[in-house]
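Peer 1: Please find the sequence and the predicted model below.
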Amino acid sequence: MTTKILALTNALGSLIRFVLLLGQRHDLQGMDRLLEGVDLQALLGDKAFDADWLKQRLLAQGCQVVIATSPPN
């Protein structure tokens, strides 16, 4: 059995909150719990967090969203 850890940190990298998921779950399944009640100013994530619903929700709250993607071939 594997486990995934979603972590929310501040700009200095200090842990604010974390969520444990079963390893066979997609990272986005823990986002509602991770972001609940948090006034997020920026999200820096990898391509696993490149979901329209998440970006639209955060942009509507005034959050800056940066999603790292794979470089073009």
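Peer 2: That came in fine, so what should we check first? Numbers count the residues shown, from 1 in each chain.
Peer 1: CA only for contacts and neighbour counts going forward, please
Peer 2: Will do.
Peer 1: Output the longest helix belonging to the protein.
Peer 2: helix 52-60 (DSSP state H).
Peer 1: and that helix, how far out from the chain's middle?
Peer 2: Its chain's average C-alpha position is 11 Å from that of helix 52-60, according to C-alpha atoms, centre = their mean, to the nearest Å.
Peer 1: Check what contacts that helix and list those residues.
Peer 2: 40, 64, 65 (C-alpha atoms under 8 Å, 6 or more residues apart in numbering).
Peer 1: And here is the other one:
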Amino acid sequence: MHAHADAQGRPLGFDLTSGEVSDYSGADALIDLPVVTPCRLLADKGYDSDRIRENLLVRGILPIIPPRSNRTEDIPCNFRCSRDRNRIERMFNKLKQFRRIPTRYDKTRKSVLAFLNLAAVKLWRSSFVNRT
């Protein structure tokens, strides 16, 4: 599961790939989601590739991706901005609180995406509730 989230860690869109597929294949689908184009992309080491970095820079998106340990050339990374990725990890944790998602009860792609969208609505709901 790949997710596109805003700066507060709220989900904006999802893309599903099979479990054996690397993160490289899900990056293009996330960037092509019909939401506002971000100014920077926070991702983990699984998305570290030259092709993804070039694709992001062509689109005007600054990649904030820590380099993998087996890289031959040194790639600068803003580790201060990379700490904001914690919000994204917390979003995944909140999504996994819905028991259906981590246990994978739904077998079809359509039903998994539908339930992910329902869980996203529940996460977004707290942003619109009056907390006075």
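Peer 2: Received the coordinates, thanks. Keep in mind it's a predicted model, so treat the numbers as computed, not measured.
Peer 1: Quick TM-score on the pair, please.
Peer 2: With the length set by TM-score structural alignment, normalised by the length of the first structure, the two chains reach a TM-score of 0.77; 67 aligned residues with a C-alpha RMSD of 1.7 Å.
Peer 1: picking up where we left off before, for the longest helix of the first structure, which positions count as buried?
Peer 2: 55, 58 (16 or more other C-alpha atoms under 10 Å).
Peer 1: quick revisit: can you put the contacts of helix 52-60 of the first structure in CSV and add distance to residue 52 of the first structure, secondary structure and neighbour count?
Peer 2: Output for the contacts of helix 52-60 of the first structure, formatted as CSV (distance: C-alpha to C-alpha, whole Å; DSSP: H, G, I helix; E, B strand; the rest coil; neighbours: other C-alpha atoms under 10 Å):
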residue, distance to residue 52 of the first structure, secondary structure, neighbour count
40, 17, coil, 15
64, 14, strand, 14
65, 11, strand, 17
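Peer 1: now, among these, which is nearest to residue 25 of the first structure?
Peer 2: Nearest to residue 25 of the first structure out of the contacts of helix 52-60 of the first structure is residue 65 (C-alpha to C-alpha; 22.6 Å).
Peer 1: my guess is that closest one contacts residue 46, does it?
Peer 2: No - taking C-alpha atoms under 8 Å as the definition, residue 65 of the first structure is not a contact partner of residue 46, at 10.8 Å.
Peer 1: which residues are in contact with both of the two?
Peer 2: Counting by C-alpha under 8 Å, 6+ apart, nothing touches both residue 65 of the first structure and residue 46.
Peer 1: ok, back up a step: turn the contacts of helix 52-60 of the first structure into TSV, columns for distance to residue 18 of the first structure.
Peer 2: Listed next are the contacts of helix 52-60 of the first structure as TSV, based on distance: C-alpha to C-alpha, whole Å:
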residue	distance to residue 18 of the first structure
40	15
64	21
65	19
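Peer 1: Tell me which stretches of the first structure form helices.
Peer 2: Under DSSP H, the first structure gives helices at 31-35, 52-60.
Peer 1: Can you check which part of the second structure the shortest one sits on?
Peer 2: Just to be clear, that refers to helix 31-35 of the first structure. Against the second structure, the aligned range for helix 31-35 of the first structure is residues 27-31 (TM-score structural alignment).
Peer 1: what's the closest non-adjacent residue to the aligned partner of residue 9 of the first structure in the second structure?
Peer 2: Taking TM-score structural alignment, residue 9 of the first structure has residue 5 as its aligned residue in the second structure. With sequence-adjacent residues excluded and distances taken as C-alpha to C-alpha, 6 or more residues apart in numbering, residue 5 of the second structure is closest to residue 11, at 4.3 Å.
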